[in-house]
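Student: structure of the sequence below:
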Amino acid sequence: MLTLPAYHAPDFSREPLASAPDARLAAVERDGVAPEGFHSTSMYPEYVRVGGRWLLARRSRMDASVVVAPGPAGELELRVVENRNLRCGDLVVLGRSEDGSEGVYVHAHGFDDPGAPEGADKFAFRQGRSRETAFASDYDRLYDLLRHEREHGRVVWVMGPAFAFDADARHAMQLMVEGGYVDGVMAGNALATHDLEAATLHTALGQDIYTQRAQPGGHYNHLDVINRVRRAGSIEAFVREEGIEDGIVASCVRRGVPMVLAGSIRDDGPLPDVIGDAYEAQGAMRAMLEGATTVICLATMLHTIATGNMTPSYAVTDDGTVRPVYFYAVDVSEFVVNKLRDRGSLSAVPIIANVQDFITIVARGLGLA
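Tutor: This is a model prediction of the structure:
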């Protein structure tokens, strides 16, 4: 069984943190504009000294400001807010130092094992992540992690449309949803469109999802499906009216798994549930990521990078425990998976693989297929 690494909080009784000052605060004077010298957050746990106490933000993300505000019970708490969402009167933390000297401490090594021996070798072959890397142990750890998260965590999948182009991949992802390993899906218009096209016409972009043969007039198929979904009014209404039982989208609808579909400038249609406003979509993605403990990004470079910027390396559970957030980036491109490799601590695991192969391997490893 998986054992999560213990979190080691900073020792605030020792210098220089013991004598650190309270953080400086400044009020927002104009909506969407942070005060000069605002502190910008990272993906790590960050503590701010307020009223003589060190506070930790329960939810965080990169590149945002920290607002000090009363919590539900009246006690002060930290809220991590995108600068565009700041409002007049918000009290924003100032300071560009991260060592506690300005009342802000960034704790980058909270999940490190203090008793682990340092490696003796300064040089070793194949330390990067490439097509030559062996990923067998990564798969084994992922199986253990997903089994643990099904009972104790929340797994969000960030998916490109490649899943919808292959019959086995669609089926494997459907099994993952039905097996309880999916708590949220973030994607674009294309994944949902072509998955529904596959469910109703057995094609994706007009090609048979098993043989890959182009069908006569197949270039109309996805457009016809979009039109039919728009006529139904929503994806859920379409799935229920058509009695669709196979595929990723239908399994999410049946199990009540939420989906955030963020649109792009190139979208056909789009489907009625697709969020066309980029900042509204970002807000919906951020909301879905709150409480996520494992995030798996597959074959979608822009969604992967965006999600990485919104996902902290830690989560605070309901009982106050600080635990790591695991982040996987899976793609055939080495550039994409290594783009987020330096996110820090335990959170980023790059796997170079065809995602259609990846998901079928994972489903088999979990005993679903």
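Student: rest of the way, CA atoms for contacts and neighbours
Tutor: Fine.
Student: so how far is stretch 244-253 off the chain centroid?
Tutor: 22 Å (CA atoms, centre = their mean, to the nearest Å).
Student: and for it, what's in contact with it?
Tutor: For stretch 244-253, the external contacting residues (CA atoms under 8 Å, 6 or more residues apart in numbering) are 170-171, 173-174, 177-178, 192, 195-196, 198-200, 236, 239, 258-259.
Student: buried sites along that stretch?
Tutor: Burial within stretch 244-253, assessed by neighbour count using 16 or more other CA atoms under 10 Å, is assigned to 244-253.
Student: and which of those is nearest His148?
Tutor: Cys252 (20.7 Å; CA to CA).
Student: in three-state terms, label the closest one for me.
Tutor: Secondary structure, DSSP: H, G, I helix; E, B strand; the rest coil: Cys252 is helix.
Student: contacting residues for the residue lying closest to Asp277 once chain neighbours are set aside?
Tutor: Nearest non-adjacent residue to Asp277, counting by CA to CA, 6 or more residues apart in numbering: Gly263, 7.5 Å away. Neighbouring residues of Gly263 by CA under 8 Å, 6+ apart: 188-189, 270, 274-278, 281.
Student: at 10 Å instead, please
Tutor: 187-190, 270-271, 273-278, 281 (CA atoms under 10 Å, 6 or more residues apart in numbering).
Student: over to Met176?
Tutor: 170, 182, 248, 251, 359-360, 362-363, 366, 368-369.
Student: and what of Gly51?
Tutor: 21-23, 76.
Student: could you rerun that using 8 Å?
Tutor: Contacts of Gly51 (CA under 8 Å, 6+ apart): Asp22.
Student: how far away is it from Asp267?
Tutor: Using CA to CA, to the nearest Å, Gly51 is found at 50 Å from Asp267.
Student: do the same with Glu29
Tutor: 38 Å.
Student: what helix or strand does Ile296 sit in?
Tutor: Following DSSP states H and E, one finds Ile296 within strand 294-298.
Student: other SSEs contacting that strand?
Tutor: strand 155-159, helix 301-310, strand 326-331 (3 or more CA pairs under 8 Å, 6 or more residues apart in numbering; DSSP states H and E).
Student: tell me which of these sits most buried.
Tutor: Mean neighbours per residue, mean count of other CA atoms under 10 Å, is largest over these for strand 326-331, with a mean of 25.
Student: before we go on, could you also do this sequence so I can check it against the first one:
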Amino acid sequence: MTVSREVELSGHIIDSGMMQSCFVAIMDLGGSFEVEEFRVGRTEVEESYARLTVLADTEDDLRSIVHELHQNGANPSHPVDASLDPAPDDQVVPPDFYSTTNHPTDVRHDGEWVTVERIEMDCAVVVEENESRSDSTASGERSEPRAADDSSDGVRAYTKVLNAIEEGDLVVTGETGIRVRPPERPRGREGAFGFMQGGVSSERPSKSTISKVADAIAETKREGGSVLAVCGPALIHSGAREALARLVREGYVDMLSAGNGFAVHDLERDVYGTSLGMDTETLDHPRKGHKHHIYTISQVIRAGSIRDAVEQGLVESGVMYECVTNDRPFVLAGSIRDDGPLPDTMTDAVEAQNAIREQAHEADMVLMLSTLLHSVAVGNCLPSSTRVICVDINPATVTQLLDRGSAQAVGMVTDVGTFVPILAEQLLDE
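Tutor: Predicted coordinates for the structure are as follows:
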């Protein structure tokens, strides 16, 4: 005896690969399907629609298939309200809680779709009756804006990481009443973002691709968007420091996310002219150069902070200098291997993660520059609608980012010491 469920797909489901992904998922998980209705969009703007009956041998098998389809944008044909269960304790979610993707998501409550705020992967969804919002709206006070398709008055749905769950939070459980909307691949390639089709390549013509990245950054800024740079120490070591500092100074980089090592290398370059003991211009290793980084850390600690070091004249150039003097916010997230660390480095992992999360949700475009761990950390906090460029000389860094769920990222396998100066040249000198 078989069990079945009806699901539907809509949008640009053919050229985005959504329909193919769903068919493959059904077969890989041992199920079968029948296409009940299929309408093909015949123009670039017309959407397609498919309604499928999915069949499996057992209810558990069907649940696994439907879960996989759900992640790929297939939704039940006849949705019901989402199931809500109270959290039994702080940091404890109910069994079978819904774990989010990074795609735009809605939950159904009292027969209406409510858009989930601050979407990111691997979170729980909390629904609350926000009576104060309805009261303030009725009294004429300004209320927070809601998404266009959120027609459920006084109801909010938003993500929470597990350590932020509070006892009594109404948490979405199961798979019913949830609608996922993966970003669709654009049909046309015109415009600054036309090249951003995902994937990784070391064979793309670097200069022409960097030119397109520059156009995308410029368009983001023209539209009033924010650009976040996620940087590794290799950027300083490879000689791209001055180019990135220019981008920060001229407003093409609005925020910085990095680790203790990046800031130390950058500050050491100003104080001693070296990065990890090496002169990045002559490639010489000065006497006692291996101690320069720890001397730099001690001087900044003595000053009180990076800002204090800038204001006292200890630091007079570089990326961190430009962040301070131009009020560009930065997050330095520490690790177990950090020397010092600098006084600005967050050594509490949860505190650092929350700070990164705030940056990620504010960013409209992210440049990930030669850092695996920070790229994955920031990528985990990003909604899939945020444009991402990942640059690294090691292809494994770029592919791991995509494998971890940041499928919207465009990967360039190239030297960051070449990429950033050419990018700055394209944006600032042409």
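Student: TM-score of the superposition?
Tutor: Scored against TM-score structural alignment, normalised by the length of structure 1, the superposed chains reach a TM-score of 0.84; 334 aligned residues with a CA RMSD of 2.7 Å.
Student: thinking again about what came up before, now for the contacts of stretch 244-253 of structure 1: which two are most distant?
Tutor: Across the contacts of stretch 244-253 of structure 1 (CA to CA), the longest gap, 21.4 Å, separates Thr200 and Pro258.
Student: identify the residues contacting the aligned residue in structure 2 for Tyr210 of structure 1.
Tutor: Mapped onto structure 2 by TM-score structural alignment, Tyr210 of structure 1 lines up with Glu281. Residues near Glu281 of structure 2 by CA under 8 Å, 6+ apart: Gly239.
Student: residue in structure 1 matching Glu219 of structure 2?
Tutor: Glu219 of structure 2 maps onto His148 in structure 1, by TM-score structural alignment.
Student: let me redo that: Arg387 of structure 2
Tutor: So Arg387 of structure 2 corresponds to Tyr326, using TM-score structural alignment.
Student: ok, now Met255 of structure 2?
Tutor: Checking TM-score structural alignment: Met255 of structure 2 goes with Gly184.
Student: with Ile119 of structure 2 instead?
Tutor: Match for Ile119 of structure 2 (TM-score structural alignment): Ser60.
Student: returning to that earlier point: so who does the match of Arg387 of structure 2 touch?
Tutor: 293-295, 313, 346-349.
Student: who are the neighbours in contact with the equivalent of Leu84 of structure 2 over in structure 1?
Tutor: Counting by TM-score structural alignment, Leu84 of structure 2 lines up with Leu25 in structure 1. By CA under 8 Å, 6+ apart, the contact list for Leu25 of structure 1 reads 91-94.
Student: in strands, which of those fall?
Tutor: 91-93 (DSSP state E).
Student: who's sitting farthest from the centroid in structure 1?
Tutor: Pro216 (38.7 Å; CA atoms, centre = their mean).
Student: my read is it is in a strand, agree?
Tutor: No: going by three-state DSSP, the assignment for Pro216 of structure 1 is coil, not a strand.
Student: look up how far Asp208 of structure 1 lies from it.
Tutor: Pro216 of structure 1 sits 11 Å away from Asp208 of structure 1, going by CA to CA.
Student: what does Arg228 of structure 1 give?
Tutor: Taken as CA to CA, the span from Arg228 of structure 1 to Asp208 of structure 1 is 20 Å.
Student: now do the helices in structure 1.
Tutor: Ranges of helices within structure 1 are 136-152, 167-178, 189-201, 221-232, 235-242, 248-255, 278-289, 301-310, 334-339, 355-365, based on DSSP state H.
Student: comparing the ones you listed, which comes out most buried?
Tutor: Highest mean neighbour count among the helices of structure 1 (mean count of other CA under 10 Å): helix 189-201, a mean of 25.
Student: what about it, distance to the chain center?
Tutor: 23 Å.
Student: what angle do helix 167-178 and that helix make with each other?
Tutor: Helix 189-201 of structure 1 runs at 100 degrees relative to helix 167-178, counting by axes from the mean of the first three to the mean of the last three CA atoms, to 10 degrees.
Student: quick one: helix 189-201 of structure 1 to structure 2 mean distance?
Tutor: For helix 189-201 of structure 1, the mean deviation from structure 2 after alignment is 0.8 Å (mean CA distance after the TM-score superposition for structure 1).
Student: for that helix, name the packing helices and strands.
Tutor: strand 203-204, helix 221-232, helix 248-255.
Student: ok so, going back, what's the separation between the residue farthest from the centre of structure 1 and Leu146 of structure 1?
Tutor: 41 Å.
Student: next one: Asp268 of structure 1
Tutor: 34 Å.
Student: how many other residues sit next to Asn354 of structure 1?
Tutor: 15 (other CA atoms under 10 Å).
Student: aligned counterpart of it in structure 2, please.
Tutor: So Asn354 of structure 1 corresponds to Asp415, using TM-score structural alignment.
Student: find the nearest non-adjacent residue to that match, please.
Tutor: Ile393 (5.0 Å).
Student: that neighbour contacts Val413, doesn't it?
Tutor: Yes: with contact defined as CA atoms under 8 Å, Ile393 of structure 2 and Val413 form a contacting pair (5.1 Å).
Student: these two: who's more crowded?
Tutor: Neighbours around Ile393 of structure 2 and Val413, counted as other CA under 10 Å, are more numerous at Val413. The numbers are 23 against 16.
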